[in-house]
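> just the structure for this:
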Amino acid sequence: MLKGINQWCYPEGTSLENVFAYSKDAGFDAVELNLYRPDGIGLTLDSSCKEVEAILRLAESYELKLRSLSTGLLWEAPLSSNDVSTRERGRMIVKKQLELASVMGMDTVLVVPGVVDEKTSYSDCYHNSQTEIRELADIAEQTGVHIGVENVWNKFLLSPLEMKRYVEEIQSDFVGVYFDVGNVLQFGYPEQWIRILGNLIRKVHVKDFNRGVGNISGFVPLLAGDVNWKNVMMALYETGYDDTITAEIPSYLISPYALANETSRNMDVLFNCLIRTERA
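Now for the predicted structure:
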């Protein structure tokens, strides 16, 4: 497995040079970049081929792999919206992700499928987002890049059985799951999700969660929460997952370098759980 860290783990405004330098020095194998608005740092909706190639060369100079591409832009333009123009913007965002990922040799893009709210019913969210992702699946196949539908706090796809059905109904080998371990803990057990989703899982995010807090403030650094990491790593081993595991943790206010080092050491603990499992 590759040990990865998301660009969001560093304070907003951190240059890609520093993101790569901190990550390499901390012992990471891969960095997950994010797609931003045109005024963002790194990959943006306006990134040119020349800029993308420069970013790729920079990552290679630090001997870091770029395996997946995330974005927060779909919260603003959900594929589930009942507004056609909003869905169109969301579709454009995912198309840009797929395009950039293909150029950079990434094999997966993270996609938040939709949001259930007062304006968008659960059934509308299900139907609208599936319709959009089916269309995007054709582009994913053309680019050779997988769409990873992420489980997030969006009041949608609240069980592993439903997530599995939702993805399988799209009927594309290029649509799977981007599984986030910490996002599940308030509502279930990540190891159960992993076993049910099985080979649908394309990539994995890790962060921890404190059930005692029970809200968005409950997300904490690895090993500081209530995730049973031994069970999680055992489940990943049983399903044959052997790809990147990427930390996605809120940045530290004082020292981004300290976060990278601490997270890397904590991920080594997780990987050692896996090694002991393999030897058992």
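> please make it C-alpha for all contacts and neighbour counts, starting now.
Fine.
> span of stretch 245-260 from start to end?
One end of stretch 245-260 sits 14 Å from the other (Cα to Cα, to the nearest Å).
> helix or strand: which one has residue 50?
Assessed by DSSP states H and E, residue 50 sits inside helix 49-61.
> list the buried residues of that helix.
52, 55-56, 58-59 (16 or more other Cα atoms under 10 Å).
> for this structure, which helix is longest?
With secondary structure taken from DSSP state H, the chain has its longest helix at helix 256-279.
> what are the buried residues along that helix?
For helix 256-279, burial by neighbour count (16+ other Cα under 10 Å) applies to 256-257, 259-261, 263-267, 269-271, 273-274.
> quick one more, to check against the first:
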Amino acid sequence: MIIIGGQGPHRWHDYHSERVIIDLLLLGTPIADIAHSTGAGEEMIRFRLRELVGHLTHHYFEDLSREGWLSGILTDDVTGIWTRRYGFIRLQQTIKSATRYNQPLSVVFLDLDGFKLVNDQHGHAAGDRLLRQAATLWRAKIRDSDFICRWGGDEFLIVLPCASYEAAAAFAERLKAETALELAFSVGVAEWHAGELPEALIHRADQAMYADKRSRQVPGRHNHEKSPSAAKPRVIGCNQERRLTNFRP
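I've put the predicted structure just below:
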């Protein structure tokens, strides 16, 4: 049973002229019956139900995290953003969705340059302050559908659903141009390839990040992975509010 507020059972309405969402109550009603009574396609209804359950699950776990029930599992103690463990779970879920609906997906891997020197010379308190600053600034730049997690040490991962390589690379460049940190940072971008495991996707982004770090002094060089799909944008089957092609936070 899913209860979402509204005026009566089995009432549906359009949202932004194309979205069908639950208005009050679904209680054991077959999807075929809902599709017949509302005129919406069964696949659309299934998609909206999965989306709704995902949002409810996300907010439920966030509430548990705020109350301390899942401290250290979902939320990183230093930065307040998601942990690597939970970020990886969410990436797996996002890849499943991209596979099913033939949507693009890109990731941005970030690493603070010279972070070890900060810890060595100024202490871990200074390092933690820098990590919190970076996490706060980067989290403010992403959409509601995106997410960021601390991957480990001074490394961060941003996942961008419905984002082509070109859009993600442009977003990464804006991060570098608009983020005011005491340290420089290196960035790697990779677009998911159909059938690719999440570990392989992250590895490519990580390698692109190291290429950026090594080539920092080479003028005019683009420091992102060049994927086969980079020749043309690929934003397929995404709702308008979730597209990133022209995204600017």
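> kindly provide the TM-score of these chains.
For this chain pair, the superposition-based TM-score is 0.29 by TM-score structural alignment, normalised by the length of structure 2; 127 aligned residues with a Cα RMSD of 6.4 Å.
> how about the strands of the stretch 151-280 of structure 1, start to end?
Counting by DSSP state E, counting those that start in this stretch, the segments of the stretch 151-280 of structure 1 that form strands are 175-180, 201-206, 208-209, 219-220, 244-247.
> got the contact list for residue 95 of structure 2?
Residues near residue 95 of structure 2 by Cα atoms under 8 Å, 6 or more residues apart in numbering: 105, 198.
> any idea how far residue 229 of structure 1 lies from residue 162 of structure 1?
Residue 229 of structure 1 is 24 Å from residue 162 of structure 1, by Cα to Cα.
> which one of the two has more residues nearby?
More crowded of residue 229 of structure 1 and residue 162, by other Cα atoms under 10 Å: residue 229, with 21 against 13.
> which residue sits closest to the more buried one, ignoring its sequence neighbours?
Leaving aside its chain neighbours, residue 229 of structure 1 sits nearest to residue 270 (6.6 Å; criterion: Cα to Cα, 6 or more residues apart in numbering).
> repeat for residue 88 of structure 2
Closest to residue 88 of structure 2 by Cα to Cα, 6+ apart is residue 198, at 7.9 Å.
> related to what we said a few turns ago, out of the buried residues of helix 256-279 of structure 1, what pair is the most spread apart?
Greatest spatial distance among those (Cα to Cα): 256 and 274, at 27.1 Å.
> and the helix holding residue 50 of structure 1, what does it pack against?
Counting contacts by 3 or more Cα pairs under 8 Å, 6 or more residues apart in numbering; DSSP states H and E, helix 49-61 of structure 1 packs against helix 16-26, helix 84-104.
> what's downstream of that helix, the next helix or strand?
Downstream of helix 49-61 of structure 1, the first helix or strand assigned by DSSP H and E is strand 68-71.
> can you give me the neighbour number for residue 53 of structure 2?
Using other Cα under 10 Å, residue 53 of structure 2 has 13 other residues around it.
> quick check: longest helix in structure 2 by residues?
If you go by DSSP H, structure 2 has its longest helix at helix 42-66.
> now the strands for structure 2?
Remark: strands assigned in structure 2 by DSSP state E are 2-3, 12-15, 19-22, 25-26, 105-112, 147-152, 155-161, 185-191.
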